[in-house]
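Chemist: the following block contains a protein sequence and its predicted model.
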Amino acid sequence: MECIQPSSEISNEDPNNFDCETNISALEWNKDPLHKGNNIEENQNSKRLKQRKKMKKILLKNFKSKLNDDGFPIRIVLSGYPFHLRRVDRDHQGKPTKLRYYCKHYRCKRCNCKFIALSPFETFETPDLQHSNFCKQIKEQQFNIISYEIVSKVIDQLEKPHMSTQKILIKLQRLFKELSDNEKCITYPTKTNLLKIIKESRCLKSQYDSSDVLRIKRTLDETDNLLQIYQMVPEQMIIYSSRRLLNYLKTSQRIYIDGTFKVSPKGAYQILIVMGYLPNIDETKPLCWVLLKSKKQEEYIRCFQNLRSLCTNWNPNYSSSDYKKSLHNALVYCFPNAYKIGCWFHFKQCLKRNVNKYNPSTKDSTNKQILTAIGNLAIYDPETVIEQFLDTVKRYPEFDKFFKYFGRNFLKKWDIKFWNVKYLPKESRTNNPLESYNGKIAKQIGQKRPLLDVAKGLQEEEQYIYGEIERKHRIQIVKRNK
């Protein structure tokens, strides 16, 4: 297993400017007992500490934005001596500019001490000189603690990857309510703001670390497998393949591309599978697996550019994919001379899902007639598709909404030649082999496995695929010699 380290190292700089010495308890992580050795523990702790600081930055940003938008907090202390919001100064647009919190210390009932807050964690004090000796020090400590204590408890919930977003949301709402009831919380964000916090913090967890790659390199056997790692700040991409499979991919003139979400490891959005047609055995085989962070067009473009750097002079004549516009645009950008075709199987599945959505009919036979009539447009001559479609619209006026959907998505958004398979051989009309392969590999590797388990599973899969290609190639040679 060869490993090429990312070109740019991960920065260890503190993204948040806060006092770690006085609040170190809010930043400590429990060491994983499965990892032995001081170096590994230190790497894990530094990685988690950095992750926690990034999540803290997201939380502080969302708290500030919530405050500046609504001016909504009620309490601002942790224990016993609350500052109550008594006045909100607003600008000409109605947005809060200053929040004035007045002291409620039990020993100074007439105290005029107040904190003027521009945000929950940026405050300055205008003390009452007669009474400030009683409560000034306590209030300063409370302000110092609040920006860490609450955020730390929230992060404790966010760092549980096995929990769903909805469960984390419920736990956070209960946590904020409990803290607020005990006068330990300034405020708690709305449901929309909490969902934003959860989403952003979970996106941070998808960043791979160089220590993960080193563990894979030490664990896997030294075989002909190839592990290429590309780091594009702030994204990363991992490509699994081998030299022998890449040689087949380089000579393949027909490629089939699809993504699977079930097998993607923790931290990856999907695994993009690239299949190639091998004329010497007259079959399509998966030749490359790419771990992607998203399904954006830029991510697909980087993926194909990296594959072209591995497979020099790789220019397929034909590519088949589903109906993701971002994937299609990336194929057009990277392979301008290749003939692009949409999968016929996905075309029919899309029609089947939407015919009941837009025009639910009590008669299944009518729906089947519509699906047959519209589905057959893909095998008519492209020049007669519009005419056939208008005839179908006239015959079934009650399905007007479904016809509008089809015209909007398949006649305007996509070129007819992209989903029309009239002049293609039957084996090239669909990437259905990829769909069956997705189910097979999901059973073999499992769903949402760690990165190391996925690497081992793909290593075994590579050896099996190469063995099958060689075996069938020998069979073809024997048949030709007879």
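Modeler: Great, that's in hand.
Chemist: CA only for contacts and neighbour counts going forward, please
Modeler: OK.
Chemist: name the nearest residue to the residue nearest the centre of the chain, sequence neighbours excluded.
Modeler: Nearest to the mean C-alpha position of the chain, counting by C-alpha atoms, centre = their mean, stands Tyr269 at 4.3 Å. Nearest in space to Tyr269, with sequence neighbours left out and distances taken as C-alpha to C-alpha, 6 or more residues apart in numbering, is Lys293 at 4.8 Å.
Chemist: go ahead and confirm the residue nearest to the centre of the chain touches Val290.
Modeler: No: counting by C-alpha atoms under 8 Å, Tyr269 stays clear of Val290, with 10.7 Å between them.
Chemist: Pro286 should be in a strand, yeah?
Modeler: Yes: assigned with DSSP: H, G, I helix; E, B strand; the rest coil, Pro286 falls within a strand.
Chemist: so it makes contact with Ile273?
Modeler: Yes: Pro286 is within contact range of Ile273, at 6.7 Å (criterion: C-alpha under 8 Å).
Chemist: all strands of this structure, in order?
Modeler: Per DSSP state E, the chain carries strands over the ranges 2-3, 83-90, 96-103, 114-119, 122-126, 225-232, 235-242, 254-260, 270-278, 283-292, 318-321, 339-342.
Chemist: and of these, who's closest to Leu59?
Modeler: Smallest distance to Leu59 across the strands of the chain (C-alpha to C-alpha): 13.3 Å, for strand 114-119.
Chemist: and that closest one, what does it pack onto?
Modeler: Applying 3 or more C-alpha pairs under 8 Å, 6 or more residues apart in numbering; DSSP states H and E, we find strand 114-119 packed against helix 38-70, strand 96-103, strand 122-126.
Chemist: how about 6 Å then?
Modeler: With contacts taken as 3 or more C-alpha pairs under 6 Å, 6 or more residues apart in numbering; DSSP states H and E, strand 114-119 sits against strand 96-103, strand 122-126.
Chemist: turn the ones you listed into CSV, including distance to Arg90 and mean neighbour count.
Modeler: Listed next are these as CSV, based on distance: least, C-alpha to C-alpha, whole Å; neighbours: other C-alpha atoms under 10 Å:
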stretch, distance to Arg90, mean neighbour count
strand 96-103, 4, 20
strand 122-126, 17, 13
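Chemist: looking at those, which is nearest to Glu42?
Modeler: strand 122-126 (33.3 Å).
Chemist: packing partners of the closest one?
Modeler: Secondary-structure packing of strand 122-126 (3+ C-alpha pairs under 6 Å, 6+ apart): strand 114-119.
Chemist: so what touches the strand it packs on?
Modeler: Lys64, Lys98, Leu99, Arg100, Tyr101, Tyr102, Cys103, Thr123, Phe124, Glu125, Thr126 (C-alpha atoms under 6 Å, 6 or more residues apart in numbering).
Chemist: and the comparison structure, right after this:
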Amino acid sequence: MNKCKSFIILNDKKEILKYNSSHNHPENEYDVSLSIMKHKIKDGIEKSSIPFGIKIKPLYNKISKEMGLICPEYNSIKSQISRNLNKKLPSNVTTFAEIPSESEYYKTKRGENFMIFKNSNLIIFQSPFQAKLFREYNDDIFVDGTFFIAPKFSYQVFITRTYAKELDSFYTTSFAILKNKEQETYKMLFEKLKKNANTCNNNIRIEPKNLHCDFERAISKAAKTIFPNTNIKYCIWRYKKSLEIKKNKLCYNELFQIYHL
């Protein structure tokens, strides 16, 4: 019986030092390349300090080019890659209380913490650079809540943005996860953003000239409490929508009374 001449030599880090694909049973070469590909991708995931930022397809393309072997198709190992990646990620959070107060994932690439506050109803994320933008470009602050991307255990993701005239661009200056849309929660949000901006600016008071928001009383009242000299500018579309709803209610009541005389 002929002994297979194929072999793989690895170092202590399980990196391939030498590979010979001289099989006397060619059908197994694909299995070998599949095994090598899976190992290299798994190793790449384990070495990454930021698994959230891993782009699997480019990683696959890079490894397949380096191997120079008969590589398995991406779709054939996609599920295996996902399993390896999920093992590296933290477990899914199912309740607001499970959101950790400290985490390695609350750090920027520079090692700066960007989770600035958390209580039972609110968690706020703002990096030092975002705080700088919030502080230096505060003529117009834009705020908005979105519900489609909010975690199931929360009510909304709330975002603040600013406009940098020199760059002619909008920038996100903070984002937060809220359990509700109560005035006290918004008040706490604005208070912590103001405090963080002041802390990063040697306690020089920060107050936006204008705050643009939806026609929601809880937001505007909370903002006025924390920034009393700020002008509130409502979103016209939301304002018109609110008037339309009010008009329809009034007209419905009038028509109901007329038809039931």
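Modeler: That came through, no problem. Keep in mind that this is a model prediction, so the values were computed, not measured.
Chemist: on that earlier part again, which ones are touching the equivalent of the residue nearest to Tyr269 of the first structure over in the second structure?
Modeler: In the second structure, the residue matched to Lys293 of the first structure (TM-score structural alignment) is Lys179. Counting by C-alpha under 6 Å, 6+ apart, Lys179 of the second structure makes contact with Asn121, Ser154, Tyr155.
Chemist: roughly how far apart are the second one and Ile177 of the second structure?
Modeler: Distance of Ser154 of the second structure to Ile177 of the second structure, given as C-alpha to C-alpha, to the nearest Å: 7 Å.
Chemist: tell me which of those two has more neighbours.
Modeler: Ile177 (23 against 17; other C-alpha atoms under 10 Å).
Chemist: wait, the more buried one touches Asn121, no?
Modeler: No: under the criterion of C-alpha atoms under 6 Å, Ile177 of the second structure is not in contact with Asn121, lying 8.2 Å apart.
Chemist: sorry, back to before: mind checking what the residue nearest to the centre of the first structure lines up with in the second structure?
Modeler: Match for Tyr269 of the first structure (TM-score structural alignment): Tyr155.
Chemist: correct me if wrong: its match contacts Glu182.
Modeler: No: counting by C-alpha under 6 Å, Tyr155 of the second structure sits too far from Glu182 to count as a contact (10.7 Å).
Chemist: counterpart of Pro279 of the first structure over in the second structure?
Modeler: With TM-score structural alignment as the criterion, Pro279 of the first structure matches Lys165.
Chemist: neighbours around its match, how many?
Modeler: 9.
Chemist: ok, back up a step: now distance to Lys348 of the first structure too, for the helices and strands packed on strand 114-119 of the first structure, in JSON lines please.
Modeler: JSON lines is the format used below for these (distance: least, C-alpha to C-alpha, whole Å):
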{"stretch": "strand 96-103", "distance to Lys348 of the first structure": "54"}
{"stretch": "strand 122-126", "distance to Lys348 of the first structure": "58"}
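Chemist: would you indicate which residues of stretch 160-173 of the second structure are buried?
Modeler: By neighbour count on 16 or more other C-alpha atoms under 10 Å, the buried set for stretch 160-173 of the second structure is Thr160, Arg161, Thr162, Tyr163, Ala164, Tyr171, Thr172, Thr173.
Chemist: from Glu254 of the second structure, how far out is the fifth one?
Modeler: What it means is Ala164 of the second structure. Distance from Ala164 of the second structure to Glu254 of the second structure, by C-alpha to C-alpha: 49 Å.
Chemist: where in the second structure does stretch 125-135 of the first structure align, residue-wise?
Modeler: Per the alignment by TM-score structural alignment, stretch 125-135 of the first structure matches no residues in the second structure.
Chemist: circling back: and of the helices and strands packed on strand 114-119 of the first structure, who's closest to Lys139 of the first structure?
Modeler: Judging those by C-alpha to C-alpha, what sits closest to Lys139 of the first structure is strand 96-103, at 8.9 Å.
Chemist: what span of the second structure is the closest one aligned with?
Modeler: By TM-score structural alignment, strand 96-103 of the first structure lines up with nothing in the second structure.
Chemist: so where do the helices sit in the stretch 301-450 of the first structure?
Modeler: Ranges of helices in the stretch 301-450 of the first structure, per DSSP state H, counting those that start in this stretch, are 325-334, 344-358, 364-375, 385-395, 400-406, 416-419, 432-445.
Chemist: now the ones you listed in CSV, with mean neighbour count?
Modeler: Shown next, in CSV, are these (neighbours: other C-alpha atoms under 10 Å):
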stretch, mean neighbour count
helix 325-334, 18
helix 344-358, 16
helix 364-375, 15
helix 385-395, 14
helix 400-406, 17
helix 416-419, 19
helix 432-445, 16
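Chemist: just put those helices in a markdown table and tack on distance to Ile168 of the first structure.
Modeler: Putting the helices of the stretch 301-450 of the first structure into a markdown table (distance: least, C-alpha to C-alpha, whole Å) gives the following:
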| stretch | distance to Ile168 of the first structure |
| --- | --- |
| helix 325-334 | 31 |
| helix 344-358 | 32 |
| helix 364-375 | 41 |
| helix 385-395 | 48 |
| helix 400-406 | 37 |
| helix 416-419 | 42 |
| helix 432-445 | 27 |
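Chemist: and of these, who's closest to Ser46 of the first structure?
Modeler: Of these, nearest to Ser46 of the first structure by C-alpha to C-alpha is helix 432-445, at 29.9 Å.
Chemist: roughly how far is that closest one from the heart of the chain?
Modeler: Helix 432-445 of the first structure has its C-alpha centroid displaced from the chain centroid by 21 Å (C-alpha atoms, centre = their mean, to the nearest Å).
Chemist: and that helix with strand 254-260, angle?
Modeler: Angle, helix 432-445 of the first structure to strand 254-260, by axes from the mean of the first three to the mean of the last three C-alpha atoms, to 10 degrees: 40 degrees.
Chemist: ok, residues contacting helix 432-445 of the first structure?
Modeler: Here helix 432-445 of the first structure has contacts from Val263, Gly457, using C-alpha under 6 Å, 6+ apart.
Chemist: tell me, it lands on which residues of the second structure?
Modeler: Helix 432-445 of the first structure maps onto no residues of the second structure, going by TM-score structural alignment.
Chemist: just want the angle from that helix to strand 270-278.
Modeler: 130 degrees.
Chemist: in the first structure, which residues correspond to stretch 221-238 of the second structure?
Modeler: Alignment of stretch 221-238 of the second structure against the first structure: residues 329-346, by TM-score structural alignment.
Chemist: rewinding a little: make TSV out of the strands of the first structure and add distance to Lys472 of the first structure.
Modeler: Conversion of these to TSV gives the following (distance: least, C-alpha to C-alpha, whole Å):
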stretch	distance to Lys472 of the first structure
strand 2-3	28
strand 83-90	77
strand 96-103	73
strand 114-119	69
strand 122-126	70
strand 225-232	21
strand 235-242	19
strand 254-260	19
strand 270-278	11
strand 283-292	10
strand 318-321	24
strand 339-342	28
